[in-house]
Every structure is written in C-alpha cells, then in structure tokens.
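Participant: Kindly generate the corresponding structure for this input.
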Amino acid sequence: MSSFLGIDAPCAHEIEKIKGSRFLGFAFPVRDEEEALALVAEKRKQFHDARHWCWAYRLGIQGDRFRYQDDGEPSGTAGLPILKEIDARGLTDVLVLVVRYFGGTKLGTGGLARAYAQAAREVLERAALVEVRIDRPVRVSFSYEDTSAVQSVLHRFQQQAIEATYGERTELLFSVPSAQAESFAQALRDATSNRAQIQIGPEAPGQRTPR
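Facilitator: So this is what the prediction gives:
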C-alpha cells in the first residue's frame, strides 16, 4: 500500500427534512482521536439545541482504527451507518458527524439508519478527495567530504531535503515514499562507504494530491 484516500478540507451539507427532522452532515480530515473528539465537542457546543450528535471516524494509514457513536439513538441506527459510508469510499483519517434536530415524528430504526446514511453519504459526495502518499522520514548526517556523493544520490532519487542543519556535519531530513526508503538509505551508505549516519522513521502521511 503506497497511498491512502482522504478528504482535503472540512465540508458541510444539510439534507432535505425527513418527517420534520433536520440532519446536518459534517466531514473533517483528522489525524488522531484527540482531534476528532475535539471537533465533536466543538459541534455539540455550536449546535447545543440539537437532539443528537452522532458520528464515526476511521483513522490510520492502514485504516485500522475506528469508532462510532449513536448518541442516544437506537443502537446501530446512526454511528454504524455513518461509518459504512466512510468505508464505502475507502477513506481514512476522516470524521463524519451528523447533527439531528428532532422534528416530532419518530422514524423507526430503519428510517433512522437510512437518514443518517444519507446525511453522511451526501456530505462525503461534496467533499474534495485527496490521495495521500505514505512516506517514511529519512535523516542523513554526513561530513563535507561526502557532499558530492550524497548530492549524486539525491539527484538519482529526485529527493529534496525538507530540513537542513549545517555545522561540522551536514544533517538533512527527507520525506521518502515508503517503498523507496530502504533503497534510498542503502544508496547513501554505498555512496559514502558507510560513513553517512542514517535514521529511518515510521510510516507517516506524505505528499497530498487532489483527486
């Protein structure tokens, strides 16, 4: 897996009323649970007079972390349908929140599930998608005598440093596609006869390309 699909910016959309109830959908790009829950708290405060604030998120480069909340609606009628809409698009690092203003008429469990799914689906249809490359940080430290050799490797791998520190030794930080990180590091070792000091970090979101 070299990339994942997310959304580029927050998005909001209200669907047509269903038997008097209003459903306001919000989609957000998020990096972790703390950010997701802070956004939920923010919307609960903003729409404090609503009846329910139901949500779901999926997180992580592999999309392996998720959580959903029915917030007082019958179990399985709100958070799970929202999560299924996120998953139907193969998205991760995404939070979808649906705020409901009760209209006075109960919708039944099936009606509720369809309404929350519709609200999530329609806001996600309006969100700008982004493909996020999976990178690994590679930090390189080398002496002046190896500058030319290092530059040759950088040119071959088409890499530019995102951070640089100059002193007795030069330290450069790169964000390298995960699949190339090990070969990039090995090329630097070979070019400097193992004099370069190299650290490779864990996978992280990298370059973002609009879809």
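
Participant: C-alpha only now, for contacts and for neighbours.
Facilitator: Fine.

Participant: Tell me where the longest helix sits in the chain.
Facilitator: helix 108-126 (DSSP state H).

Participant: so who does the most centrally placed residue in the chain touch?
Facilitator: Geometric centre of the chain, nearest residue: Asp93, 2.7 Å, by CA atoms, centre = their mean. Taking CA atoms under 8 Å, 6 or more residues apart in numbering, we find Asp93 in contact with 6, 29-32, 57-61, 63.

Participant: Go again with 6 Å.
Facilitator: 29-31, 58-59 (CA atoms under 6 Å, 6 or more residues apart in numbering).

Participant: Restricted to buried residues, select those residues in ChimeraX.
Facilitator: Remark: buried members of the contacts of Asp93, expressed as a ChimeraX selection using 16 or more other CA atoms under 10 Å:
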select :29,30,31,58,59
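
Participant: now, which of the contacts of Asp93 sits nearest Pro205?
Facilitator: Pro205 lies nearest to Arg31 out of the contacts of Asp93, by CA to CA, at 9.3 Å.

Participant: Nearest spatial neighbour of the closest one, chain-adjacent residues omitted?
Facilitator: Closest residue to Arg31 apart from its sequence neighbours, by CA to CA, 6 or more residues apart in numbering: Asp93 at 5.7 Å.

Participant: That neighbour and Leu5: what is the separation?
Facilitator: Separation of Asp93 from Leu5 (CA to CA, to the nearest Å) stands at 9 Å.

Participant: doesn't Ala41 fall inside a strand?
Facilitator: No: judged by DSSP: H, G, I helix; E, B strand; the rest coil, Ala41 forms no part of a strand; its state is helix.

Participant: Following up with a second sequence; could you model it the same way so I can compare the two?
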Amino acid sequence: MISDADLPSTIAEPVEHTLEIKKSIFLTHLAPVASMEEADAIIARIRKERWDARHHCVAMVLGTHADRQRSSDDGEPAGTAGVPMLEVLRRREVTDVVAIVSRWFGGVLLGAGGLVRAYTAAVAETLDVARPVHRRRLTAVTLDVPHAEAGRLLAFCHTWVAAHAGSLAEPEYGATARLIVHVPPVELSTFDADLAAATAGAIAPHHGETAVVDVPA
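Facilitator: Okay, here's the model as predicted:
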C-alpha cells in the first residue's frame, strides 16, 4: 500500500503571477487539471487570450503518482523553458497541474542560462502563492444522523478531522442528515470510540472504501 508521504500534492484553484526580467514579462498561469485534455483546453484559451505574447511555454504533471508529464519550449531555445518548468513541478512534488508561462520579449537577450533561471523562477514563485491541497489515503465513514442532531454532530466531525488529518464531505440532507467523514485508516477505531462517546452510542458508523482524497492545507 502506498503511504501518504508518497502522494504528491496539487493546488486548490488557478493562480497567476508576473515576473519582469530585463524588460521581458513572464506571466505564469498555474491551474489544477484532471486530464491532458483539460490541460490542452486551458493552454488553448491562454494562447487565445494572450495572443500578443511571443511564447507560451508549458509544463504539466498528471496522475496520482505524477506519472504523466509533458513540456514545451514553444520556440525558446531547446531545453531553456519547458524542461526547467517541469523540473520545478517535479521538485515541488505536485501533480494534476499545468503551468503556462507567457513571455513578452523586452528587447534584451537573456541567453540560455538567463532563460532557464527566468522560467524556473516564474513557476517556482507562482507555486509559492498557490494554495496547496494535500492528498491522503482515507476511509469513508458514513453517519446517518437525525436532523435535530445534525448541527452538533457536524461540529464534532469538523473538530475531529482537523485534529486527525481527515476530511469532511458536504452534508447530504434527506430523510436524515448524512455525514461522510474521511478518516485515516489507522484512526478508524479512535474515530468510532470518540463518536460513541459524543453520542452515547446512538449513531452507528458505517465504514466504506479507502481511497485517495484531496485535503486542503
């Protein structure tokens, strides 16, 4: 079984950052994506919106284990843009992310080394301002709760997952309130015991599947 330490993180929402080096503008768009097709659609949109930029260099990493990767120099000298951008994503251990750096040339040549440093910094600084989302293997625990008790049990679950590196899904309201709590597998017995203490044993937890779950930082 893979451990949480082996799972790369992702980002919560798109973010942009601008870097100026010797009058050249490097505008980075960093976005979470679920597929290569989604990444390609974002790249196409950025190209259309920023049609006047000279280059739109790209790096993307996808998959639970970051096993699908692609990059493009888009006309910059080979190896000076896409690969350095990709290396930043690898080194920062993120996945399901696409980075597009649009460059407007400022009239001053940066040289190969300068371009590598510029594209590296552009992606690294954008990751610095992105909101990370960690990924963990968690077990889904379902609680069917009377509506009158839903608020109190929801507060209990919020407090519990915050203290135990878990996650809480949006409540579902039908004949009862259904709460789905994502619990670290090694903490299942602790959760069951804490739930029993909080409800005097009135709520029975139903353990479901263990899967990789996004947990906002």
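
Participant: TM-score of the superposition?
Facilitator: The TM-score (TM-score structural alignment, normalised by the length of structure 1) is 0.67; 176 aligned residues with a CA RMSD of 3.5 Å.

Participant: re earlier: save the contacts of Asp93 of structure 1 as a markdown table, and put in secondary structure and distance to Ala12 of structure 1 too.
Facilitator: Listed next are the contacts of Asp93 of structure 1 as a markdown table, based on DSSP: H, G, I helix; E, B strand; the rest coil; distance: CA to CA, whole Å:
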| residue | secondary structure | distance to Ala12 of structure 1 |
| --- | --- | --- |
| Pro29 | strand | 12 |
| Val30 | coil | 15 |
| Arg31 | coil | 19 |
| Arg58 | strand | 18 |
| Leu59 | strand | 20 |
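
Participant: Same list, the contacts of Asp93 of structure 1, but as TSV with distance to Ser21 of structure 1 please.
Facilitator: Shown next, in TSV, are the contacts of Asp93 of structure 1 (distance: CA to CA, whole Å):
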residue	distance to Ser21 of structure 1
Pro29	27
Val30	28
Arg31	31
Arg58	27
Leu59	30
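
Participant: Trace the residue nearest to the centre of structure 1 over to structure 2, please.
Facilitator: Aligned by TM-score structural alignment, Asp93 of structure 1 pairs with Asp96 of structure 2.

Participant: How about Lys43 of structure 1?
Facilitator: Checking TM-score structural alignment: Lys43 of structure 1 goes with Ile46.

Participant: Val101 of structure 2 versus that match, what's the distance?
Facilitator: When Ile46 of structure 2 is compared with Val101 of structure 2 (using CA to CA), they lie 10 Å apart.

Participant: which one of the two has more residues nearby?
Facilitator: The residue with more neighbours, out of Ile46 of structure 2 and Val101, is Val101; 30 against 16, by other CA atoms under 10 Å.

Participant: Leaving out the residues flanking it, which one is nearest to the more buried one?
Facilitator: Thr28 (4.3 Å).

Participant: Which residue numbers in structure 1 does whichever strand or helix holds the one you found align to?
Facilitator: Using DSSP states H and E, the element containing Thr28 of structure 2 is strand 24-32. Taken onto structure 1 by TM-score structural alignment, strand 24-32 of structure 2 occupies residues 21-29 there.

Participant: in structure 2, which strand has the most residues?
Facilitator: Longest strand in structure 2, counting residues (DSSP state E): strand 132-145.

Participant: Name the surrounding residues that touch the helix or strand where Ser148 of structure 1 lies.
Facilitator: Here Ser148 of structure 1 is covered by helix 147-157, with elements defined by DSSP H and E. Contact partners of helix 147-157 of structure 1, identified using CA under 6 Å, 6+ apart, comprise Ala191.

Participant: and the next element down the chain from that helix?
Facilitator: strand 163-165.

Participant: Who are the packing partners of that next one?
Facilitator: strand 170-177 (3 or more CA pairs under 6 Å, 6 or more residues apart in numbering; DSSP states H and E).

Participant: ok and the strand it packs on relative to helix 147-157, angle-wise?
Facilitator: If you take axes from the mean of the first three to the mean of the last three CA atoms, to 10 degrees, strand 170-177 of structure 1 sits at 10 degrees to helix 147-157.

Participant: helices or strands next to strand 170-177 of structure 1 in the packing?
Facilitator: Here strand 170-177 of structure 1 touches strand 129-142, strand 163-165, going by 3+ CA pairs under 6 Å, 6+ apart.

Participant: Work out the gap between the shortest one and the centre of the chain.
Facilitator: So that's strand 163-165 of structure 1. Remark: strand 163-165 of structure 1 is offset 27 Å from the chain centroid, using CA atoms, centre = their mean, to the nearest Å.

Participant: now the longest one
Facilitator: Computed by CA atoms, centre = their mean, the separation of strand 129-142 of structure 1 from the middle of its chain amounts to 15 Å.

Participant: how near is the counterpart of Thr120 of structure 2 in structure 1 to Val130 of structure 1?
Facilitator: In structure 1, the residue paired with Thr120 of structure 2 according to TM-score structural alignment is Ala117. Noted for Ala117 of structure 1: a distance of 22 Å to Val130 of structure 1, by CA to CA.

Participant: No more questions from me, cheers.
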